[in-house]
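[1] Generate coordinates for the sequence data below:
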Amino acid sequence: WKNWLPHPSTLRKWYSVVDGKPGFTKESFRVIEERNKVKQVLCNIVIDEMAIRRQIIYKDGVFYGHINIGIDTQIMSDNLPEAKNALVFMAVSLNDHWKIPLGYFLIDSLSGEERANLLKICLEMLHDTGAKVYSLTFDGAPVNLSMCTSLGANFNYGNKDFQPWFINPVTSQKMFIFWDYCHMFKLVRNTLGDKKTLYVGGEKIEWAHILSLYEIQCSEGLRAATKITKKHINYNDNRMNVKLAVQTLSQSVSSALKFCNELNFPKFEATLPTANFCLIFNNIFDVLNCKNKFSRKEFGKPLCDETYDKLVQDVKIFEEYICNIRDSVGKPILQSQRKTGFLGLLICLKNVINLWDELIINKVSIDYLLPFKLSQDFLETYFSAIRARGGFNNNPNVVQFESAYKRLLIKHEISSSEGANCMADGIEILHISSKRTILKESVIDFDNIIGDVGDHDYIQTVWELSPYVDNVVSYIAGFIVSKILKRNICQFCRDQLLKNDGETPSLINIKNRGPLLVPSEDVINICRFTEKTIRENLYNIFKIKNIKQILIIKTYNKVTDTIFTSDDMIHHILSQDPFDNHRCQLIKLIIEIFINIRLYHEANIKSQKDQYIRNKYNKLILFKN
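    Model prediction:
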């Protein structure tokens, strides 16, 4: 029976016939050809370089580590430079769910014309498979722009010859160019952070406003529903982190700036232009980052016949806004030395529409287009998977890169992490015991803890919440209501959680785009008292055992006589246990959820560092080969 299954060494011999050497991989094109027989293949080509370790290796009578562009007759000599990058071509399906590397080349440096020649060969081989290609994606490196200009593209915006596409030399059809929008977004953030001030229509857009927002969040102890931390402000140590750039120029930051402006804080009198800048670029990112055909975001819907007209209008608005941006000396940003990020986003927006028009003209069968599939993320994830193949060694040499390339070419699934190295694969760590003990934190032992409550009240400080904190607490209260409503509670208690009339808190009003719940005054008051209790005991949070239970008891004692005291509530709990009725349970639940949120926030603040260097130095080591 054992002989029915092949031995691992046999499998290795079978896989050894797969050609993983530099050059275009014939097996990849063969697979695409087979796919095309079942369904018309429509794909996007992605090109990027991965830094590898410079190292000459002698193996099986051959020296490895020099540049190699896949030519069999290549003559090895002492003058041949060492390879420091792997230039990889990848095909990403636009009408299906797959991606596949087409080949790689070991290079030291490669001119734009040489890259253009490789691209022509790639287009010819894809054409032979029957696949259709109308787009090309890369980052904004000058050598990549030179590659496209040598093929006929023109990136001089405002010039009558502006042409962010070139004619496919094989099919004579348009090839639309996409500068990876994630890279472009980082460049926009860097421009604002480095220049400090930009102008739109005479109005100032200032990095200082975002810095002031961070400072007020630190001084008040709560964030205004933003992700801004020290990492976002000191972005130079994490310049390559897309998430930080997107969270900085986001709708949440825009709303927070408007909120601080409404409260008339001293440094926020003229923040509306900066808030609008963040909102515009947040919407641009949503358009280009659409990856779900069922997305309900206003600007994050896939391109199809139903959304086409709206997207065309939105792109015109975005284009007009970007064209009006000027640097500190009044020069249009699209004519300055820092134009790459802004121009790249503009080209992506225009070419998404142009690509759809071209597909319709050529009668390509596609129901919708997800702009995310025109990004470089697929290749970045692939690079991450290659680095992860080496375990602790994330800096592969030529031989290790080839081995990882072959293994990933054979595997059906490539996984990676959000941070870069690898993604969680869903496999749990084996526990010592199969029986797990679940601790119910919601069950509080009042008898054992009640005596500790008064032991630590050495100093009683009466805290008054500022308008800023009061609004943030009200916003958190709305989140708590949404969590409780997902539980199985009676309809009467549900009604007590929601606001029926009256004025809506400012922050909720600004951030509400439809689905936000407005909590009742009783829920907000519970959260206010809980926040005051936390601030009274802030210095003891990390010192006292059972701090969560102590905070719950202290807050409960403060609010038990004043919250949910309407006649309807009293009538509702008449037949219930006087010490464990719906009213008591609801108050304790609200307090507990709020304290969980706040303690989690305090732990995050405690763990923040003045400087994050691991990621920075890791990248520096990799890029120095």
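[2] okay, CA-based contacts and neighbour counts for the rest of this
    Noted.
[3] From the chain's centroid, how far away is stretch 313-324?
    In terms of CA atoms, centre = their mean, to the nearest Å, the centre of stretch 313-324 is found 24 Å from the chain centre.
[4] Report the buried residues of that stretch.
    D314, V315, F318, E319, I322, C323 (16 or more other CA atoms under 10 Å).
[5] Alongside the first, I'd like the structure of this one:
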Amino acid sequence: MADYSPEMRQFACLLHLYHTKAYDHLRKILPLPHPYSLTNWLSSNGAAAGFSSDVFLRLQEQVERGDQAYRHCAVLVQDVSLQKQQEWDPQSRRLMGFVDLGAGSLDADEAPLASEAIILMAAGISSPWTAPLGYFLVNSTSGRLLAQLLRQAISKLNNIGIVVLAVTLGASAHGAEAARALGIRIHPRRIQCTFQHPPGSAHSITYFFDVCHALLLIRNALQCFQKVEWLGDSVWWQHMVELAALREQRVSELCSPESGRAGSKASYHLKVNPATLLFSEGVAEALEHLQKLGLASFQNCSGTVKFVRLMSSLCDAFYGRGPCGKEPLLAGNYTRISNLFDEAKSCFVNLTDSVGRYIIKSKRKLGFLSFLLNAESLKWLSSNYTCPEGTPSHHLHTHAFSLGPLEQFLRALQQACGSSGSPTCAVFQAAYQKLLASRSLAPGSAHSSGSADPWHVSLSQRRALTLGSIRAQCHPAPGRPLAPEHPCSAGLLVPSSALSNALTDLSLYTQSLTCAAGWVAEHLALDLQCEACLASLFEADGSRLKHTSVLYIKKLGGVSLPSASVHHVTSISERVLNQYGKVGGANKNTKLWHLSLEQKVFQELLGESPLFPTLTNHLLDGELSINNHYTVLVKEITRCYLNVRTNPAQHLNLKSPCRKHQLKRLKGKHLFPSPLVSCQSS
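    Next up is the predicted model:
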């Protein structure tokens, strides 16, 4: 192998990856190496293009230590766009930006510039670890190229003792082409969900389409057809649109006999959580409840509810969601998921449009076919690799069969690039090198799955699958939603002196603090993209809805009532501000001063009962580190409230003629809302 020139290596790698049959034909004439020997030429040191030799060496060390967590994995593939641009590298004294498959960058006047980077990652199946295997700079992506890179990655992992059980690609044209190139067949009556590697061997590898991409295609299909028939039931897209567009409104319903006020009517403010996933149990429950309330837009929605519930159950199976958060697929679950997949298949093959044409045979079939293929793949793995005896593992972490771990790595890579647009090759390689140096392969470590933003972990990055995205698409607003009125300008400023506290009605003080906490909750809800975290900010009526897509919220002074946890954090923040905030004026409102107050708040919260009881299981959806949903939510509430209390002059405009609330001046220099005009329930 060492006798080949660099040009010959590049030629052999390009020919094999892009034209396999041509390479096999030329091997009969020229002394070209065996295709699986090319993995040596497709590898590189450091963060250069190609398979990362350092990462494979670290994986091999884990295998040689006997760590069973690294015995089996899935391989994930995704491409990202790059700017086509030549750049001079002063260190290597070469031009950068050309196609590079690991055998060296093409450097010539007629060489094509790279427009995409294909990234491959290995994800643990029995233990949550991830390892970026490498990337390849190409000028065009094709399904056959992805299939060849997958086979090379599988061979390289097999050489170090890691068995690949599954591969995952996006539900796109390239993903479907790669599936066909590997021997996967996707037909509703004849599905071949595995391929052999090496070809002709006894080892089978399952193929998955990313569930998120498949859900987007199904959403597009429903939006395109508007109405879909399913064994006598009708699925209406308009029900989704009406739910997403439902603005805050007041509804009334008869009180239950248990409340002691049977026969009387109770009023509630109905609010839709825009972060709710479209295909979720919460949406199904919300549609049912709105139908019971008698809203005309949601009548005859039983078919829509049934379809949404089926899709929600499928997502729970593929993402491993259960009563305790993310849980592995155990051997005992096989019967349950098998029945679920049979029901889904019966549904998908019988879906028709308004004129009776089968959806599974239309142009919008790929999303449904992707779910059918994934179901067969998961059933095959469950029956072959989750039995307690004689198999490698008794459980599988199904979230490893999605592109979620790779997407988290890509988000961290984008942050390292420092721009929201497509980076150049030089910027991409520098960011990749920086990120690779900070990663750990240890299962469950803070860097094993990429340093993802804690607000957008797990399913929350699927913004196109939320009610908020449907609302923005069907009812576009001219700009960002209006922020809630500042508590100072609404007359909700809490006093900060002991004298004022003594002269103030304690009920008024409590109401003012509650209103301020409610404002903090509404302010954070403007940018929060996590359904569970958003719902935990407000006081919901749990007797009506078990899930959080539709919230019933009481009002106080025009502001939503906060949850008990938000109220508790703001109360502690107020106590800390009164106790430690009395420092010289020159030191106030500095970053260091705010950080010291935040530290005091956290010290006060230590040792108390856990906050946000609904988020206990939700922690398992993200990184098991200090920056998870729970801790970030507490920090944001504290920072927002302290900012409100220490910077009132930025928002308070006493000269404004359009004051909603009258202000009552008490002794001292503190403004309070009049209890008669600003703290009444609406």
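[6] ok, back up a step: just the ones in helices from the buried residues of stretch 313-324 of the first structure, please.
    D314, V315, F318, E319, I322, C323 (DSSP state H).
[7] how many neighbours does K548 of the first structure have?
    18 (other CA atoms under 10 Å).
[8] and the closest residue to it other than its chain neighbours, what helix or strand is that in?
    Ranked by CA to CA, 6 or more residues apart in numbering and with sequence neighbours excluded, the top spatial neighbour of K548 of the first structure is I595, at 6.9 Å. Per DSSP states H and E: I595 of the first structure is located in helix 582-607.
[9] quick one: buried residues of that helix?
    By 16+ other CA under 10 Å, the buried positions in helix 582-607 of the first structure come out as 582-584, 586-595, 598-599, 602.
[10] Same check on stretch 62-71 of the first structure?
    Y64, G65, H66, I67, N68, I69, G70.
[11] residues in the second structure aligned with the helix or strand just after the helix holding I595 of the first structure?
    Using DSSP H and E, the next helix or strand after helix 582-607 of the first structure towards the C-terminus is helix 614-623. Using TM-score structural alignment, none of the residues of the second structure align to helix 614-623 of the first structure.
[12] Also stretch 312-324 of the first structure?
    Taken onto the second structure by TM-score structural alignment, stretch 312-324 of the first structure occupies residues 338-350 there.
[13] Show residues contacting that stretch.
    188, 230-231, 310, 313-314, 358-360, 368, 372, 375, 379 (CA atoms under 8 Å, 6 or more residues apart in numbering).
[14] How about the contacts made by the equivalent of G303 of the second structure over in the first structure?
    Matched by TM-score structural alignment, G303 of the second structure corresponds to P273 in the first structure. Counting by CA under 8 Å, 6+ apart, P273 of the first structure touches V200, E203, K204, I205.
[15] For P273 of the first structure, which three-state class applies?
    Three-state call for P273 of the first structure (DSSP: H, G, I helix; E, B strand; the rest coil): helix.
[16] how close does it sit to L279 of the first structure?
    Taking CA to CA, to the nearest Å as the measure, P273 of the first structure falls 10 Å from L279 of the first structure.
[17] Next: F372 of the first structure.
    20 Å.
[18] can you pull the buried residues of stretch 402-411 of the first structure?
    E402, S403, A404, Y405, K406, R407, L408, L409.
[19] Return the closest of the residues you listed with respect to S474 of the first structure.
    Proximity of these to S474 of the first structure (CA to CA) peaks at L408, which lies at 49.7 Å.
[20] show me what contacts the residue most central in space within the first structure?
    Residue closest to the average C-alpha location in the first structure (CA atoms, centre = their mean): K243, at 4.3 Å. K243 of the first structure makes contact with no residue under the criterion CA under 8 Å, 6+ apart.
[21] which residues touch the residue nearest to K548 of the first structure?
    T530, I534, K548, L551, I552.
[22] Looking at the residues you listed, which are in strands?
    Nothing among the contacts of I595 of the first structure maps onto strands, per DSSP state E.
[23] Now render the residues you listed as a markdown table, adding distance to L213 of the first structure.
    Shown next, in a markdown table, are those (distance: CA to CA, whole Å):
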| residue | distance to L213 of the first structure |
| --- | --- |
| T530 | 24 |
| I534 | 23 |
| K548 | 29 |
| L551 | 29 |
| I552 | 31 |
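[24] and of those, the nearest to R189 of the first structure?
    Out of these, the member with the shortest distance to R189 of the first structure (by CA to CA) is I534, at 35.7 Å.
[25] can you tell me how far the closest one sits from K548 of the first structure?
    With CA to CA as the criterion, I534 of the first structure and K548 of the first structure are 10 Å apart.
[26] Equivalent analysis for D568 of the first structure, please.
    31 Å.
[27] How about E113 of the first structure?
    Applying CA to CA, the value for E113 of the first structure to K548 of the first structure is 65 Å.
[28] before we move on, back to that, for ChimeraX, write the selection for the buried entries among the contacts of stretch 338-350 of the second structure.
    Here is the ChimeraX selection string for the buried members of the contacts of stretch 338-350 of the second structure, based on 16+ other CA under 10 Å:
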select :230,310,313,314,358,359,360,368,372,375,379
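[29] quick one: which of the contacts of stretch 338-350 of the second structure is nearest to V520 of the second structure?
    Out of those, the member with the shortest distance to V520 of the second structure (by CA to CA) is S313, at 34.2 Å.
[30] Please, which helix or strand holds that closest one?
    Assigned by DSSP H and E, S313 of the second structure falls in helix 302-319.
[31] One more: A166 of the second structure?
    Using DSSP H and E, A166 of the second structure falls in strand 163-169.
[32] and the helix holding I595 of the first structure, how far out from the chain's middle?
    On CA atoms, centre = their mean, the centre of helix 582-607 of the first structure falls 27 Å from that of its chain.
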